[in-house]
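Enquirer: Quick one, fold the following:
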Amino acid sequence: MKLALIAIALLAVGFAGIAIKIWGKKNGEFAGTCASNNPIFNKEGEPCSFCGARPDEKCLAEEKE
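Expert: Predicted coordinates:
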């Protein structure tokens, strides 16, 4: 029971941190949301499945606003 309460408390802290970050950002969006554009994860150099940016380019989703 004690372990379950600790796990729930840690999850609550995590969700609160994300909520505070979204609240503090302009338009409530994260900058650079293209995780698939990371060269560590994208070994073949494929474009981002979200915005189409290449690994050496900036996320194009930020510019569409």
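Enquirer: going forward, measure contacts and count neighbours with C-alpha atoms only.
Expert: OK.
Enquirer: how about the residue nearest in space to the middle of the chain, what does it touch?
Expert: For the chain, Thr33 is the residue whose C-alpha lies nearest the centre (C-alpha atoms, centre = their mean; 4.9 Å). By C-alpha atoms under 8 Å, 6 or more residues apart in numbering, the residues touching Thr33 are Cys59.
Enquirer: 10 Å instead, please
Expert: Cys48, Phe50, Cys51, Cys59, Leu60, Ala61, Glu62 (C-alpha atoms under 10 Å, 6 or more residues apart in numbering).
Enquirer: Report the buried members of these.
Expert: In those, burial by neighbour count holds for Cys48, Cys51, Cys59, Leu60, counting by 16 or more other C-alpha atoms under 10 Å.
Enquirer: one more, for comparison:
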Amino acid sequence: MALLKLSLIAAVMLGIGMLGIAIKIWGKKDGKFAGTCASQSPFLNQNGENCSYCGKEPSEQCAKD
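Expert: Next up is the predicted model:
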């Protein structure tokens, strides 16, 4: 019974997460994310390095968008 309850809670949480992502995509113009490079986050890029995926600087928009 506990395993069933845990599985149900996990499925509901996963569904809420997917719904949140869908709402974010739906709410954005043309369904595009903005600022998906990790270098946009000052918490992940404390040294101000360029993005390893697209090569952009932290102050620029992602070049792969």
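Enquirer: After superposition, what's the TM-score here?
Expert: Superposed pair, TM-score by TM-score structural alignment, normalised by the length of structure 1: 0.72. Supporting alignment: 62 aligned residues with a C-alpha RMSD of 2.0 Å.
Enquirer: if we can go back for a sec, name the member of the buried ones among the contacts of Thr33 of structure 1 with the shortest distance to Ala12 of structure 1.
Expert: Set against Ala12 of structure 1, the nearest of those by C-alpha to C-alpha is Cys59 (29.9 Å).
Enquirer: Just give me the match in structure 2 for the residue nearest to the centre of structure 1.
Expert: In structure 2, the residue matched to Thr33 of structure 1 (TM-score structural alignment) is Thr36.
Enquirer: How about Ala9 of structure 1?
Expert: Match for Ala9 of structure 1 (TM-score structural alignment): Val12.
Enquirer: Next one: its match from Ala2 of structure 2, what distance?
Expert: For Val12 of structure 2, the distance to Ala2 of structure 2 (C-alpha to C-alpha, to the nearest Å) stands at 15 Å.
Enquirer: So these two - more neighbours on which side?
Expert: For the pair Val12 of structure 2 and Ala2, the greater number of neighbours falls to Val12 (12 against 7), based on other C-alpha atoms under 10 Å.
Enquirer: can you pull the contacts of that one?
Expert: With the criterion set at C-alpha under 10 Å, 6+ apart, Val12 of structure 2 makes contact with Leu6, Met18.
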